[in-house]
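K.L.:
Sequence first, then the predicted structure:
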Amino acid sequence: MILIALGANLPGLDGSEPRATCEAAAQALRRIPGLMVSALSRWWLTAPVPPTPGAPWYVNGVARCEGDMPPPVLLSALQAIEDAAGRVRAYPNAPRTLDLDIVAMGDTVRAGPDPILPHPRAHLRRFVLQPLQEVAPGWRHPSLGRSVEELLRGLPEEAMRPL
């Protein structure tokens, strides 16, 4: 099982809303050779983390996929989708037109080179885990051995709501 987080909080290059950009990205995932999208969470409206004054709220979701490809190949494909959506990496946690993160690829644990797996901060982010639970209930973090439900119980509430 491959878990991919999708998010956006800036208009797309064509002026489209962040949700439309995320929906287009989910369709683009379906066109990656060797990757099959088996489930897509609801879209969630979430406050920026860390809080950034004046930054628009995000649209976030998680795709559950199946496939057998090397992590760097998947990362490259995701970055190409981000680039096509106008992603600019101005500074860490900057607002963005699209963000695609590999949360996990099965039980793979790797410290580098990129991508680091599982994602080094996903277990700390309700905006990732809440939609992840929708597509992969009972999922266990490969490094921590804790279920998504356990991880969620350990997190503070965040400003977020389903769309």
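P.N.:
Okay, I see it. Numbering: from 1, shown residues only.
K.L.:
make it CA atoms for all contacts and neighbour counts henceforth
P.N.:
Noted.
K.L.:
Tell me, how many residues neighbour P156?
P.N.:
Taking other CA atoms under 10 Å as the criterion, the count of residues near P156 is 10.
K.L.:
how far away is it from R19?
P.N.:
25 Å (CA to CA, to the nearest Å).
K.L.:
again, but for A26
P.N.:
Counting by CA to CA, the gap from A26 to R19 is 11 Å.
K.L.:
what comes into contact with stretch 17-24?
P.N.:
6-12, 43, 58-60, 85, 97-98 (CA atoms under 8 Å, 6 or more residues apart in numbering).
K.L.:
Now the longest helix belonging to the chain: buried residues?
P.N.:
Of all the segments of type helix in the chain, defined by DSSP state H, the longest one is helix 71-84. Within helix 71-84, the residues scored as buried using 16 or more other CA atoms under 10 Å are 71, 74-75, 77-79, 81-82.
K.L.:
now, the most widely separated pair of the contacts of stretch 17-24?
P.N.:
W43 and A85 (18.1 Å; CA to CA).
K.L.:
Please enumerate the strands of the protein.
P.N.:
2-8, 35-40, 44-46, 58-67, 99-105, 160-162 (DSSP state E).
K.L.:
will you turn these into TSV that also has distance to A136 and mean neighbour count?
P.N.:
Output for the strands of the chain, formatted as TSV (distance: least, CA to CA, whole Å; neighbours: other CA atoms under 10 Å):
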stretch	distance to A136	mean neighbour count
strand 2-8	9	25
strand 35-40	9	17
strand 44-46	16	21
strand 58-67	7	24
strand 99-105	11	22
strand 160-162	17	15
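K.L.:
try this one next to it:
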Amino acid sequence: MTETPNPNIVDADTITGEMHPIRRVVLSLGSNLGSRTDNLQGAVNSLADTPDVWVTAVSPVYETQPVDAPPGSGPFLNAVVLADTTLSARTLLDRCLAVEDAFGRERVEANGPRTLDVDLIVVGDRRSATDELTLPHPKAAERAFVLKPWFDLEPDAELLDAGPISELLAKIGVDGLTLKEDIELTLQ
């Protein structure tokens, strides 16, 4: 995964300027409250409508049991979106949070049920370890509901600092994932 086709382009995250690098982004979507399919499709549409974000692919949808969630939490629908962007990681995170809020996301308890979850998994080869943003996503290598949909789109992809997603997926398996063949998220 390269940050930009031209390594000589100035990084606008650190230097103000007109040139912005193009980064490949992997986003994970999840919903276990409300109209789960509509929530996921709405997230895809909202991301595609974001200036300087070009959604290039959307994975199949999987139903999964909640991980580390409170008792009684319902199953999730999960998908992965691939996009290219010139936005900074922080600006993209702000957009993801705004999309979640637009779909009624309430942040009451950690890992609690939610109408929509939009997580940044990787943003180019960016690394971040702040309270607001950790890149790559710290739990992505352990989550089949992230790795399997991503693998469906890019079987040769690698998770920064963790290795090929095919190997990570082989280690953790796909138990608990059910492909929802009757649900297809579309690009506008």
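P.N.:
That came through, no problem. These numbers come from a predicted model, not from an experiment.
K.L.:
Next, find the distance separating the spatially most central residue of the second structure from P136 of the second structure.
P.N.:
The second structure has L27 as the residue nearest its centroid, 1.5 Å off, counting by CA atoms, centre = their mean. Distance of L27 of the second structure to P136 of the second structure, computed by CA to CA: 11 Å.
K.L.:
shared neighbours of these two, anything?
P.N.:
Contacts common to L27 of the second structure and P136, judged by CA under 8 Å, 6+ apart, are 120-122.
K.L.:
And A26 and R19 of the first structure? Which one has more around it.
P.N.:
Each of A26 of the first structure and R19 has its neighbours counted (other CA under 10 Å); R19 has more, 25 against 21.
K.L.:
can you tell me which residue in the second structure aligns to the more buried one?
P.N.:
Counting by TM-score structural alignment, R19 of the first structure corresponds to T37 in the second structure.
K.L.:
same thing with W139 of the first structure?
P.N.:
So, by TM-score structural alignment, W139 of the first structure is matched to A157.
K.L.:
Its match against L168, yeah?
P.N.:
No - shown here, A157 of the second structure and L168 do not form a contact pair, counting by CA atoms under 8 Å, at 10.8 Å.
K.L.:
These two: which is more packed in?
P.N.:
Taking neighbours as other CA under 10 Å, A157 of the second structure and L168 compare with L168 leading, 20 against 15.
K.L.:
Need the counterpart of the more buried one in the first structure.
P.N.:
Using TM-score structural alignment, L168 of the second structure pairs with L151 in the first structure.
K.L.:
Assess the claim that its match and A122 are in contact.
P.N.:
No - using CA under 8 Å, L151 of the first structure is not in contact with A122; the gap is 9.9 Å.
K.L.:
mind listing what Q133 of the first structure touches?
P.N.:
Contacts of Q133 of the first structure by CA under 8 Å, 6+ apart are 139, 148-149.
K.L.:
if we can go back for a sec, and the strands of the first structure: which comes nearest N93 of the first structure?
P.N.:
Nearest to N93 of the first structure, of the strands of the first structure and by CA to CA, is strand 99-105 at 10.1 Å.
K.L.:
Nearest residue to A5 of the first structure in space, please, no chain neighbours.
P.N.:
V62 (4.4 Å; CA to CA, 6 or more residues apart in numbering).
K.L.:
ok, the residue mapped onto the one you found from the second structure - contacts?
P.N.:
Mapped onto the second structure by TM-score structural alignment, V62 of the first structure lines up with V80. Neighbour list for V80 of the second structure: 26-29, 58-60, 146, 149-150 [criterion: CA under 8 Å, 6+ apart].
K.L.:
give me that answer again for 10 Å
P.N.:
V80 of the second structure makes contact with 26-30, 40, 44, 57-62, 118-119, 121, 145-153, according to CA atoms under 10 Å, 6 or more residues apart in numbering.
K.L.:
Equivalent analysis for L120 of the second structure, please.
P.N.:
So L120 of the second structure contacts 25-29, 81, 89, 92-93, 96, 133-137, 140 (CA under 10 Å, 6+ apart).
K.L.:
what's the counterpart of it in the first structure?
P.N.:
Under TM-score structural alignment, L120 of the second structure pairs with I102 in the first structure.
K.L.:
Repeat that for D94 of the second structure.
P.N.:
Match for D94 of the second structure (TM-score structural alignment): S76.
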